[in-house]
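[1] Pasting a predicted model and its sequence here:
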Amino acid sequence: MSKRAPSDSSCTDNADIRAFVTELRRQNRSPHTQLNYGRDLHDFLHFYLLGEHGPEKTQQAGSVAEFRDWQAIDSQAVRAFLSFRVKQGICPRTLARQLSALRSFYDFLLEAERVLKNPAKGVKAPKQPQPLPKSLDVDLTQTLLEQPLATWQDVRDQAVFELLYSAGLRVSECAGLDLSPGLDQLHAGWVRVLGKGQKVRLAPVGSKAQAALQAWLKIRADVAQADEQAVFVNRHGNRLGVRSIQLRLDKKTQQAGLPTKMSPHRLRHACATHVLESSGDLRAVQEMLGHANLSTTQIYTKLDLQHLAQVYDQAHPRAKKRD
């Protein structure tokens, strides 16, 4: 019998699933989780009852509501459901959530002594693809950073964008940068930033970024509140927010006429990619970006190889063109 796509219903009339969602609510799980888990379980049960794993006699209207035989469901049924959803083109993140919903639901049934095993426990979630970061080539980066400066905001923004690109900072690290100790070693070409996990690191600042920062610091006192320690401030004299940096970068991108969507994180990626392309020193890039694990930084080697493959395909006379 052919299988239908799971229902998009956000609720269920199955009493066991309703009891589980009630338990999620008691645990103060978010309304979003309650809604999604309830829908995920309803979709799984709908698939199970209409598929080859469900008892033939339950293939009738109202069977989802009446179903109680959770012990009959095995790991093969769970894998079949995930395989079905993969064929539908459902993203791995959603599949992982649906598997999590099944695991949590069966833990709930185990605690209530309704079942003897959790059929979802031994099933692995589909592997999450690790997307390559979208970098920016050197020419486009230069075009972005060499726009004319007309206002004090332009001077500030230039310092922000140069710093994001030069030091490979996260946008939150840039927004959170303080005059001291943040810029205590600026003269030596370093800024001190507070990264993820409250880890402090020194990030390198190139000559262009140093000059942009010095230009901003000359006029900062005219804008900032007297007791404000943030390096970058808004028109009210208070710390410049992450969202404001993104909006200003959007405006800068439009002014530069770049044929691409820009983000602060993309400038960080550009920094890492350009340094790695020139040096090949993965450990140095790891230190610069503040990655706790080298495996996180290794994604840039994939990006570098991807760039190499593109250049090879375009330039080598006997290259096999890739799709």
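    The structure has been received and is ready for your questions.

[2] going forward, measure contacts between C-alpha atoms and count neighbours the same way
    Will do.

[3] Which residue ranges of this structure form helices?
    Ranges of helices in the chain, per DSSP state H, are 15-26, 31-50, 63-66, 75-87, 92-111, 138-145, 152-167, 171-175, 207-220, 242-256, 264-279, 282-289, 294-297, 299-315.

[4] Next up, a structure to set beside the first:
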Amino acid sequence: MSTLGADVARFLDYLRVEKRYAPGTITNYARELALLDTYAQSLGLTHWRELRAEPLRGLVAREHRRGRQPGSLHHLLSACRSFFRWLLREGVIAHDPALDVRAPKQRRKLPQVLDVDEATALVEIPTDTPEAVQDRAMLELFYSSGLRLAELTGLVWNDIDLPQGLVRVLGKGSKTRVVPIGSKAIEALTALHAQARPDAAEPVFRGRSGRPISPASVRKRLKDWAKAQGVWKRVYPHLLRHSFASHLLESSGDLRAVQELLGHADISTTQVYTHLDFQHLARVYDAAHPRAKRRKE
């Protein structure tokens, strides 16, 4: 392994052991940094201190020509920046070559959401089998508390306080937060607890092996239930998180509270839901006011 590759391997170990990043996140970092490593070696570099901003711009430009979209290029640069910040702290390099490198601008995509009726139809599934009892609790908790997929699949019963209506989740960067649970989700989780009779350390949502349910199984269950319940949008775990945030912001107008509940480190991440809310208001205004018909873009 080259010196360049050895530094990448040490960085990935740092993410895995000290930062405790999820395996999928580490895989993404490894893929992007393998691309950077191969590119640097193709330039004849033997040490990261030899890399400058211009060759890094060349990598971004090459990947853009190959068809990578701006959002994907932002992921590439984000991985590079994290790596270079770590190299700086380790004293391997004296300057960050990514400081003045920018990816092409990307159009801001607003997240899709379910409306309230669609969300209600999706979560109110019949609980006529043991598997459906678990699925109902899973759907209710997703929509009630805005959890990420990894947060939900990682829950054990000790994380849930049903009498207080609270759930403790381990979010990105191993940050813990406590989120309220709605009354319907409490009912569904109580029914699941009565059915499973689990120990406190057992997973809340289990696969057939008794181990925590896999992310792939959750996605499939959501897709199947959406079809069964007549919800014809593409339904996936993060859609329920988006719907939770959008509906809560519409009702409360409290952006800071929504930020805390979602576990966003930066409020600018949460502000996308204010754009969603304005779009809803604009549609209502356009439909209702006789002199408000705006031309189609």
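    Everything's here; your move. Note that the structure is a prediction, hence the values are computed from the model and not measured.

[5] After superposition, what's the TM-score here?
    The TM-score (TM-score structural alignment, normalised by the length of the second structure) is 0.70; 256 aligned residues with a Cα RMSD of 3.8 Å.

[6] Reformat the helices of the first structure as CSV; add mean neighbour count and distance to residue 232 of the first structure.
    CSV is the format used below for the helices of the first structure (neighbours: other Cα atoms under 10 Å; distance: least, Cα to Cα, whole Å):
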stretch, mean neighbour count, distance to residue 232 of the first structure
helix 15-26, 16, 42
helix 31-50, 21, 36
helix 63-66, 17, 58
helix 75-87, 17, 46
helix 92-111, 19, 36
helix 138-145, 14, 18
helix 152-167, 23, 7
helix 171-175, 21, 7
helix 207-220, 17, 8
helix 242-256, 16, 10
helix 264-279, 20, 15
helix 282-289, 18, 21
helix 294-297, 14, 28
helix 299-315, 14, 29
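
[7] Nearest to residue 129 of the first structure among these would be which one?
    Closest approach to residue 129 of the first structure among those (Cα to Cα): helix 92-111, 7.7 Å.

[8] how distant is that closest one from the center of its chain?
    With Cα atoms, centre = their mean, to the nearest Å as the basis, helix 92-111 of the first structure stands 22 Å off its chain's centre.

[9] other SSEs contacting that helix?
    With contacts taken as 3 or more Cα pairs under 8 Å, 6 or more residues apart in numbering; DSSP states H and E, helix 92-111 of the first structure sits against helix 15-26, helix 31-50, helix 75-87.

[10] Identify the residue nearest the alignment partner in the first structure of residue 156 of the second structure in space, chain neighbours excluded?
    Aligning on TM-score structural alignment places residue 156 of the second structure opposite residue 178 in the first structure. Using Cα to Cα, 6 or more residues apart in numbering and skipping residues adjacent in sequence, the residue nearest residue 178 of the first structure is residue 230, 4.4 Å away.

[11] Show me what the one you found lines up with in the second structure.
    Looks like residue 230 of the first structure aligns to residue 203 there (TM-score structural alignment).

[12] Then residue 211 of the first structure?
    Looking across to the second structure (by TM-score structural alignment), residue 211 of the first structure lines up with residue 187.

[13] Distance of its match relative to residue 138 of the second structure?
    12 Å (Cα to Cα, to the nearest Å).

[14] before we move on, the earlier item: can you redo the helices and strands packed on helix 92-111 of the first structure as TSV with distance to residue 297 of the first structure?
    TSV is the format used below for these (distance: least, Cα to Cα, whole Å):
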stretch	distance to residue 297 of the first structure
helix 15-26	37
helix 31-50	32
helix 75-87	29
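
[15] OK, contacts around the match of residue 230 of the first structure?
    Residues in contact with residue 203 of the second structure (Cα atoms under 8 Å, 6 or more residues apart in numbering) are 153-157, 211-212.

[16] Just the buried ones from those residues, in ChimeraX syntax?
    Buried residues within these, by 16 or more other Cα atoms under 10 Å, are selected in ChimeraX with:
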select :153,154,155,156,157,212
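
[17] Go through the contacts of residue 203 of the second structure and name the one nearest residue 15 of the second structure.
    residue 154 (18.8 Å).

[18] correct me, but that closest one touches residue 215?
    No - using Cα atoms under 8 Å, residue 154 of the second structure makes no contact with residue 215, being 10.0 Å away.

[19] Stretch 260-270 of the first structure aligns to what range in the second structure?
    Stretch 260-270 of the first structure maps onto residues 233-243 of the second structure, going by TM-score structural alignment.

[20] So which residues make contact with the matching stretch?
    Against stretch 233-243 of the second structure from outside (Cα under 8 Å, 6+ apart): 111-115, 119, 142-143, 145-149, 218-219, 222-223, 226.

[21] same thing but 6 Å
    113-114, 143, 146, 219, 223 (Cα atoms under 6 Å, 6 or more residues apart in numbering).

[22] tell me the two of these that are most distant?
    For the contacts of stretch 233-243 of the second structure, the farthest-apart pair by Cα to Cα is 146 and 223; their separation is 17.8 Å.
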